[in-house]
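*Asks:* Below are the sequence and a predicted model for it; my questions follow.
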Amino acid sequence: MKLAWGSGARLSTWAALVAGLGLSACGGGDSKPAAAAPPPPEVGVVTVAPGRADLAAELPGRLEAFRVAQVRARAAGILQKRLFTEGSDVKAGQALFEIDPAPYRATLSSAQAQLARAEANLTQAQSLADRYAPLAKTQAVSAQEALNAQAAAMQAKADVAAGKAAVQTAQINLGYAAVTSPIAGRIGRALVTEGALVGQGEATPLAIVQQIDKLYVNFTQSAAEVMRLRQALADGKLQRAGGTEAAKVQVLLEDGSVYAQAGRLLFSDLSVDAATGQITLRAELPNPKGLLLPGLYVRVRLAQAEVADGVWLPQQAVARGATGETVLVVAEDGSVSARPVKLGPAQDGKALVLSGLKAGEKVIVDGLQKAKAGGKARPVPWSPAGSAPAAAPASAASKG
């Protein structure tokens, strides 16, 4: 009986050990939790809002004076005075130079004297012709004498007319001695100095006056671009900018700033330059304060067409590949998909999407390296300041 009890005790002890090991094994399994899936990455997005967009091209150009007048000496002589300040604004008709007028005054006096003599001869000849006319009817004088008197009177009239023309010519030449500005504008440096002999054989250049209160902007555009634009307008894909009015142009200066005054397109050339494949265009630009100068290199922004439902996106939102341009779109459930888009010309660091997006869709701008098509993402509004929306949570986590 003692042995039997001992065997039972041993069996109970083994059963307790096995049960304890089983419980220990179960407890050990509960102490190691399964790995949790990482949360979707946070990305900055912009919401698509289609609207009217202008298609503008930036083209190289140069400024040209609206009018240019070369001041020349039309009278020969010694230049006595310069009557203007170089680089100043002058008015039309303002005296600029004075050429020695003495020879021309003498010529005018001589012409006036010749005219006076011709007028005196006319008085005498006309009086004789008037007296012979009735005497010839009564045969008191011969008909030949009356005819000779009448011819002398007519010749005297011709001499008076020639004398008047000579006086007028002398007055014109005397006027040329005072050189005036043909137009209003800004005058440059004097090309001659006092004491120089001018006008001998040819009209000597004296100065240049340029009207710069408004300027011309001459620029060129690729003929291929013009043809594509015209085809898109003809197909109805685009609308002409400004309707029937002349297209507006903006001028960008060398430092990148935009000139305050807008210009208007005047014309485009009817032919293509065979050497460059470019078409020449010209615009008129107001310059009331004279800040811009002729010859200055500028960039011209020309609005050529309009898109009724265009979407502006930051350039970094668009990926360019062999198959074209795509953007990443986040759906309401957080799923990310790649969307092919069609782009227009970029402007001010932004891409113009012509088609491929719908209003209200969310396009990823910041965090593209963390998101991929087919995955998930958590969209937050993006601001142009940078990746602040996506960086803030990471910073907070690091502090915790």
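*Replies:* Cool, got the structure. Numbering: from 1, shown residues only.
*Asks:* going forward, measure contacts and count neighbours with C-alpha atoms only.
*Replies:* Will do.
*Asks:* and residue 33, helix, strand or coil?
*Replies:* The three-state assignment at residue 33 reads coil, by DSSP: H, G, I helix; E, B strand; the rest coil.
*Asks:* Quick one: the strands in the stretch 201-350 of the chain, in order.
*Replies:* Secondary structure of the stretch 201-350 of the chain by DSSP state E, counting those that start in this stretch: the strands cover 204-222, 239-240, 248-252, 263-268, 278-286, 297-314, 319-321, 324-330, 336-343, 350-355.
*Asks:* Serialize those strands to a markdown table and add fields for distance to residue 73 and mean neighbour count.
*Replies:* Formatted as a markdown table, these follow (distance: least, C-alpha to C-alpha, whole Å; neighbours: other C-alpha atoms under 10 Å):
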| stretch | distance to residue 73 | mean neighbour count |
| --- | --- | --- |
| strand 204-222 | 5 | 21 |
| strand 239-240 | 50 | 20 |
| strand 248-252 | 38 | 22 |
| strand 263-268 | 34 | 17 |
| strand 278-286 | 31 | 20 |
| strand 297-314 | 33 | 20 |
| strand 319-321 | 64 | 11 |
| strand 324-330 | 64 | 20 |
| strand 336-343 | 59 | 17 |
| strand 350-355 | 56 | 20 |
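*Asks:* dropping in the other structure now:
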Amino acid sequence: MTPDLTSRSPAAFPIFPATLAILVSAALLAGCSGSGSQGSGSTGGGRRGPSGPPEVGYVIAQYANVPVVTELAGRTTAFESSEVRPQVSGVIYRRFFTEGTLVKKGQPLYQIDPSLYRASANQAQANLSSAQALAESSRIKADRYKPLADIEAVAKQDYTDALAASKQASATVAQQRAALDTARINLRFTTVPAPITGRIGRSLFTVGALVSASQADPLATIQRLDPIFVDIQQSSADLLRLRKALASGGETPASAAVKLKLEDGSDYGYSGRVEFSEVVVDATTGTVTVRAQFPNAQGLLLPGMFVRASFAQSIDKNAFLVPQQAVARTAKGEATVFVVNGNKAVLRTVTAPRTSGANWVVTAGLKPGDKVIVQGVGKTKPNLTVKPVPASQAQKIEAPKQGAASSKG
């Protein structure tokens, strides 16, 4: 006899929480399945999504004049630099400048005790006056002997001696005049002027110090900082490659401005220009110095600072600019792009050594007229059938149909 299960109380069949969750899930799945079967019966089949190949946007590859930008390390150098040195020996009597200020060319900087040099100039002046008096006497004597020698009133030898003495006295006058000029120059050198206009550094000698014309240390150093030079070090191998490219005609010279990055990573607000390139390779570093000139009215750049300079040395005429979103990298680091071939997306390996703004610079792997996919790259696979449209066109994005939501459980 079959036991009557319905007569038992609910406590006889305990329902655990896990079992309850399984039963609820099964009921929900059954409801969804029933709804789907009804839809299937009413429409004759399940509703399908949009069919057809994916739509991708492309750009046509064309040659562009792409600057070959080089970023190199550099160091600032003063436009003009001059060491202030004494021309005569003596004790520094006065100093006329404040350290670190701007001085003008010819401005007095130091005063060396002029007493000895003033006395020497006075002595030279006296010697010149004495020589001039002797020369005048000798000239008059020679003039008097000349007519007497003509009538043989005096010996011709006496006239010859008198004429020679007059010429010798004139030479002595020239010597004493030169000595006076030298004494006056030395007296003028007791005032040490600024040789150039610029900012003067600290004074290495104080008032009362003994200085000489042959000393090793300068009195001070003046540097002109506006404009200022930046010496850039470029490897000789890169320079050789550049010259070969220019000789082959693949690249043309560029005269682009030079940009600077300072030591703290910030950009210098002014552009410079390349002045010249050295013709000698440094044997210790294998580099060639390229010198650029920059304005420095605010004095932000100081001599000896390390900077990064970027500039275009040439323009590549056989390169392509491809938007960065179109270029992908393989695990080996190779650059690849998708190119439209008929209605197929073909994966192609290209050479993309650098960027230019928002584009990759492609130097190999493309040819003019190639259609490079730049939109919809994420849904493209090799040899996939696609619907290519120009990238400038807006892609069609259809809104879901009204009945699509009801078909989802």
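*Replies:* Perfect, I can see it now. Keep in mind it's a predicted model, so treat the numbers as computed, not measured.
*Asks:* TM-score for this pair?
*Replies:* Once superposed, chain against chain, the TM-score is 0.74 (TM-score structural alignment, normalised by the length of the first structure); 358 aligned residues with a C-alpha RMSD of 3.9 Å.
*Asks:* one step back: please produce a markdown table containing the strands of the stretch 201-350 of the first structure, extended by distance to residue 183 of the first structure.
*Replies:* Output for these, formatted as a markdown table (distance: least, C-alpha to C-alpha, whole Å):
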| stretch | distance to residue 183 of the first structure |
| --- | --- |
| strand 204-222 | 7 |
| strand 239-240 | 37 |
| strand 248-252 | 26 |
| strand 263-268 | 22 |
| strand 278-286 | 18 |
| strand 297-314 | 25 |
| strand 319-321 | 55 |
| strand 324-330 | 55 |
| strand 336-343 | 49 |
| strand 350-355 | 45 |
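*Asks:* out of the ones you listed, nearest to residue 162 of the first structure?
*Replies:* Among the strands of the stretch 201-350 of the first structure, the nearest to residue 162 of the first structure by C-alpha to C-alpha is strand 204-222 (30.0 Å).
*Asks:* That closest one versus strand 248-252: what angle between them?
*Replies:* Relative orientation of strand 204-222 of the first structure versus strand 248-252 (axes from the mean of the first three to the mean of the last three C-alpha atoms, to 10 degrees): 110 degrees.
*Asks:* name the element residue 165 of the second structure belongs to?
*Replies:* helix 156-189 (DSSP states H and E).
*Asks:* Show me what counts as buried in that helix.
*Replies:* By neighbour count with 16 or more other C-alpha atoms under 10 Å, helix 156-189 of the second structure contains the buried residues 156, 159, 162-163, 165-166, 169-170, 172-173, 176-177, 179-180, 182-184, 186-189.
*Asks:* swap in stretch 79-98 of the second structure?
*Replies:* Buried residues in stretch 79-98 of the second structure (16+ other C-alpha under 10 Å): 79-93, 95.
*Asks:* Relative to residue 257 of the second structure, which of those is nearest.
*Replies:* For those, the residue nearest residue 257 of the second structure by C-alpha to C-alpha is residue 79; the value is 18.6 Å.
*Asks:* Going by the alignment, that closest one corresponds to which residue in the first structure?
*Replies:* With TM-score structural alignment defining the correspondence, residue 79 of the second structure maps onto residue 66 in the first structure.
*Asks:* Skip the chain neighbours and tell me the closest residue to that match.
*Replies:* Of all residues not flanking residue 66 of the first structure in the chain, residue 215 sits nearest, at 4.7 Å (C-alpha to C-alpha, 6 or more residues apart in numbering).
*Asks:* give the contact list for the aligned partner of that neighbour in the second structure.
*Replies:* Matched across to the second structure, residue 215 of the first structure falls on residue 228, judged by TM-score structural alignment. Residues near residue 228 of the second structure by C-alpha atoms under 8 Å, 6 or more residues apart in numbering: 76, 77, 78, 79, 293, 294, 295, 296, 301.
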